[in-house]
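[1] let me see the structure of the following:
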Amino acid sequence: MIRIDPASPVPPFEQLRAQLVDAVSSGELVPGERLPTVRKLAEDLGIAPGTVARAFRELEASGFIETRGRNGSFVAPQGDAARQQAQRAATAYAEQIHALRLDPDEALALVEAALRAGSPVTA
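    From the prediction side, this is the model:
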């Protein structure tokens, strides 16, 4: 839960930015997760939309979120290139599973079976 302390000497945009970085780093926010709109988050936190927009711009510049135009802002994949590609694939798979209305446990079982059936990567 994000909280802005108006009595803090830390500017509100920095409080928001730091808390979102912590949420991504801890796994509370996962790659591909959609963030609230700037206006909605500003309203929820009782701060100006420009404050949220500044935090989002800084988070995007540092690679923690990505903005997809009118589709909104999302948590960006983290880590090395291989991990980022795997996170993008996992997000796409999850979206497909939701669209097909399959049970998440069944979807995980399908992934486990596919991973077991595949040949190991060799160097």
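
[2] CA atoms for contacts and neighbours, from now on please.
    OK.

[3] where's the helix or strand Ala92 falls within relative to the chain centroid, distance-wise?
    Under the criterion of DSSP states H and E, Ala92 resides in helix 81-100. From the chain centre to the centre of helix 81-100 is a distance of 12 Å (CA atoms, centre = their mean, to the nearest Å).

[4] alongside the first, I'd like the structure of this one:
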Amino acid sequence: MSEQISLDVRIDPSSPVPPFEQLRAGVLDLIARGEILAGSRIPTVRALAAQLGLAANTVAKAYRELEAEGVIETRGRHGSFIKAQADSARQRAGALAVQFVAQARDLGLDDAAIRELLDKAL
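    Next comes the predicted model:
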């Protein structure tokens, strides 16, 4: 299973934009900048709500919107993941990279060893 990533999204409580929309837009921005790759497991609703100081219902609403847009998918008890876009080679490659790193960590390799393997492959 993929390691859960952190969502570095800032919520401005004084903004006229509702917090759920700020979160939704923040996730989309992270994806667009390549900071979150397809296949990445995102925090649970409760964990992200605690991290951002938001109500769980606010985070759940943002996740529902992202899921309706085809940006994330929920895989039951396995969690929620960034969904690959059908027309994006970069997203597919990112999903493969996430999968490779997860499998390499399962084999007991640390990040330095994984980077070394990737450098050799390039």
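
[5] how alike are these chains, TM-score-wise?
    Scored against TM-score structural alignment, normalised by the length of the second structure, the superposed chains reach a TM-score of 0.77; 112 aligned residues with a CA RMSD of 2.0 Å.

[6] mean offset of the helix holding Ala92 of the first structure relative to the second structure (after superposition)
    By mean CA distance after the TM-score superposition for the first structure, the fitted helix 81-100 of the first structure averages 3.3 Å away from its aligned residues in the second structure.

[7] what's next to the helix or strand following that helix, contact-wise?
    Counting by DSSP H and E, the element after helix 81-100 of the first structure in chain order, helix or strand, is helix 104-117. Contacting residues not belonging to helix 104-117 of the first structure are listed as Ile97 [CA atoms under 8 Å, 6 or more residues apart in numbering].

[8] what are the buried residues along the helix holding Ala92 of the first structure?
    In terms of neighbour count (16 or more other CA atoms under 10 Å), helix 81-100 of the first structure has its buried residues at 87-88, 91, 94, 97.

[9] contact partners for the spatially most central residue of the first structure?
    Among the residues of the first structure, the one closest to the centroid is Val75, at 2.2 Å (CA atoms, centre = their mean). Listed by CA under 8 Å, 6+ apart, the contact partners of Val75 of the first structure are 24, 29-35, 64-66.

[10] out of these, who's the most crowded?
    The residue in the contacts of Val75 of the first structure with the most neighbours, by other CA atoms under 10 Å, is Ile65 (26 neighbours).

[11] wait, it touches Gln78, no?
    No. In this structure, Ile65 of the first structure is not within contact of Gln78 by CA atoms under 8 Å, at 9.5 Å.
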